[in-house]
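Student: Build me a structure from this.
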Amino acid sequence: MRILVTGGAGFIGSAYVRRALAPRGAAQPPRITVLDALTYSGSEANLAPVAGHPGYTFVHGDICDPDVVDQVMAGQDAVVHFAAESHVDRSIDGAGPFVRTNVLGTQVLLDAAVRHRVGRFVHVSTDEVYGSIAEGSWTEDAPLAPNSPYSASKAGSDLLALACHRTHGLDVVVTRCTNNYGPYQFPEKVIPLFVTHLIEGRTVPLYGDGRHRRDWLHVLDHCRGIDLVLHGGRAGEVYHIGGGTELSNRELTGLLLEACGAGWDRVEHVADRKGHDLRYALDDSKIREELGYAPEVSFTEGLAATVEWYRTHRAWWQPLKEGGRPR
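Tutor: Coordinates of the predicted model:
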């Protein structure tokens, strides 16, 4: 199987590629082409473990460039589309790059996939497209009500992908996940930001009173869910992928402080983010019942392993915090 992975040098995309190309007995690994623009949060260092794999090809290019996309789309059996601008705070500061990459870039990819008659297009999205939910959880048919420029751009790309299925017959499947964590995550996100700050002896910034709630999903469980959807999901459908561990930001902060041997004196309460959604929660019973999905990494074990990874990979994250590239 030939798979084009967009954004494959980023956090989740690189985890997907590393997992897909890992040895699995007699199973034949796919042939993967990674297309990545290598913006601030993407690095070929994230793909170093598979750099010499015979089934791996890297192309440095922008999903908004129709010529590059047309070249890499030719001959592909499937697309797994991770490429996106994804940091809410950055989208509040300036929405333009988010609209360009997340909306226009997705449309360029869809157009090329239709031209080249790609067999399946997996569009990777987020729970943030639904807005905030006070109690209960969203099912896949819940209305979209995004509250940030980032989530609005992702909602737009979701709708474009599903419209392409209905209009052109492209085999599109959309996944929406909860908050990911794990190794190689860019240190602007809360877990790697807090862990690396604590390792450096710095304080950590907790928004407001820390009551905002999120469900946490290990990146490898997310990748397992995406693979299940790639091979068994129904065309034109949306599938939720959850982790099953809901915590307030204050509860998460307490766990990170404990894991790093620090106290609450290292926490600095900062002004809340504009339009900050209070709670996200996905009902993932559809993927569990149809495709047999279940998270395998417990949050306790996954968080401990993640903290240890950042503790032992300072050469990877410290240059990023200084505006450079991993060593």
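
Student: alpha carbons only for contacts and neighbour counts from here, please
Tutor: OK.

Student: any chance you could map the helices in the stretch 51-200 of the chain?
Tutor: Applying DSSP state H, counting those that start in this stretch to the stretch 51-200 of the chain gives helices spanning 66-73, 88-93, 96-98, 106-115, 149-168, 190-199.

Student: Residue 8 touches residue 79, doesn't it?
Tutor: No: using CA atoms under 8 Å, residue 8 is not in contact with residue 79, being 11.3 Å away.

Student: To compare against the first, here's the next sequence to fold:
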Amino acid sequence: MAILVTGAAGFIGSNFVLDWIAHHDELVISLDKLTYAGNLANLASVASNPQHLFVQADIADTDIISELLSKHDVRAVLNFAAESHVDRSITGPEEFIQTNIVGTFKLLETVRTYWSALDEKPKAEFRFLHVSTDEVYGSLSKTDPAFSETNRYEPNSPYSASKAASDHLVRAYHHTYGLPVLTTNCSNNYGPYHFPEKLIPLCILNALSGKNLPIYGDGQQIRDWLYVTDHCSAIRRVLEAGTLGETYNVGGWNEKANLDVVNTLCSILDELKPRADGQPYKTQIVFVKDRAGHDRRYAIDATKLERELGWKPAETFETGIRKTVEWYLANQAWVSNVTSGAYRDWVSQQYQA
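Tutor: Down below sits the predicted model:
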């Protein structure tokens, strides 16, 4: 028996693979297309582990995935594969449509064919877990209650619209074909192996490099922050005991404004790696033109997950952000490896003061 993890070399996918191998002894098949954010260095610690098999492929490659499912008696597919950066979806939405919608459709079709042919017991025990985002719910005002699983979908970016479409496909495959699916919608993740175009790793990298720390608009956009290993533990729990066809919101109960997040990591850097000139890192903060259609607030109500499955996050924002900064300081070789020339060109283009 085995599990198949798509998008396994990305930020959340790789953390999940490492976390799963630490808790289980079955084979993990890691599948990733290895686009700009897929990094095999994330999986270096399990590269020679006989419990781990890496395959470079697209989730739309039905032949490869069909062969892997059958050859290894896969009992669960966990779909992390997605184009996920809002800014990139604004400047180039087509890749998001192809991966998040068409790719998910083809993956579902391949999995449905495999699942339909299984014997009664493995067919009943099989699971397809789809990892999604809170951004499908749209934006909240300061006084709105946090997103629950019953909120209607109101996506506002090409990224969130493409993820919303993928969620609907997963739901439809359960209700139409009986495919045993589970969906999780998470808040903003942070932690090790985060590609440095997102807020926290970008600001850590720029702070240490003496560059500006770019903050969109007034910096008061609010997000709920979820440490990535907490997300992994939630997914493990949903896979183990979640009700088929149900959606579970996964959040960290940590609503923070973007500016507050950056000020916090600056304070930690001041303590752990002070600037040579003695100045605080927050002096590097600059405010840049706001993102088009920037959602003001996201917040996750994870009560259902706690009530039904007994899950709660282990990390507070304060403990998680400190662990994150410490990881980046201790893994500068990894940072250097991912910050290629193409990446630097993207950042300079995107964050114009």
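
Student: circling back: quick one: closest of the helices of the stretch 51-200 of structure 1 to residue 138 of structure 1.
Tutor: helix 149-168 (14.8 Å; CA to CA).

Student: ok, average deviation of the closest one from structure 2?
Tutor: Compared with structure 2 after fitting, helix 149-168 of structure 1 deviates on average by 0.3 Å (mean CA distance after the TM-score superposition for structure 1).

Student: what do we get in structure 2 for residue 301 of structure 1?
Tutor: The alignment partner of residue 301 of structure 1 in structure 2, by TM-score structural alignment, is residue 319.

Student: Spell out which helix or strand contains that match, please.
Tutor: helix 317-330 (DSSP states H and E).

Student: For that helix, name the packing helices and strands.
Tutor: helix 199-208, strand 222-227, helix 258-272 (3 or more CA pairs under 8 Å, 6 or more residues apart in numbering; DSSP states H and E).

Student: picking that back up, who has more neighbours out of residue 8 and residue 79 of structure 1?
Tutor: Neighbours were counted for residue 8 of structure 1 and for residue 79 using other CA atoms under 10 Å; residue 8 has more, 32 against 25.

Student: any idea how far residue 56 of structure 1 is from that one?
Tutor: 11 Å (CA to CA, to the nearest Å).

Student: Now list whatever residues contact both of those two.
Tutor: The overlap between the contact sets of residue 8 of structure 1 and residue 56 (CA atoms under 8 Å, 6 or more residues apart in numbering) consists of residue 34.

Student: what residues are up against residue 174 of structure 2?
Tutor: 180-181, 245.

Student: Can you find the partner of it in structure 1?
Tutor: Aligned against structure 1 - with TM-score structural alignment as the criterion - residue 174 of structure 2 pairs with residue 165.

Student: contacts for stretch 268-277 of structure 1?
Tutor: If you take CA under 8 Å, 6+ apart as the criterion, stretch 268-277 of structure 1 is touched by 89, 92, 131-132, 147-148, 203-209, 212.

Student: matching residues in structure 2 for that stretch?
Tutor: Mapping stretch 268-277 of structure 1 onto structure 2 (TM-score structural alignment) gives residues 286-295.

Student: Stretch 79-93 of structure 1 too?
Tutor: Going by TM-score structural alignment: stretch 79-93 of structure 1 matches residues 77-91.

Student: Can you get me a residue count around residue 271 of structure 1?
Tutor: The number of residues near residue 271 of structure 1, taken as other CA under 10 Å, comes to 11.

Student: whoops, I mixed them up, residue 298 of structure 1
Tutor: Number of residues near residue 298 of structure 1 (other CA under 10 Å) recorded here: 14.

Student: Tell me how far it lies from residue 315 of structure 1.
Tutor: 27 Å.

Student: Equivalent analysis for residue 322 of structure 1, please.
Tutor: 11 Å.

Student: and the two? which has more neighbours close in?
Tutor: Between residue 322 of structure 1 and residue 315, counted using other CA under 10 Å, the more crowded position is residue 315 (13 against 8).

Student: What residues of stretch 116-132 of structure 1 count as buried?
Tutor: For stretch 116-132 of structure 1, a neighbour-count test (16 or more other CA atoms under 10 Å) marks 117-118, 120-132 as buried.

Student: So what does residue 139 of structure 1 match up with in structure 2?
Tutor: With TM-score structural alignment as the criterion, residue 139 of structure 1 matches residue 148.
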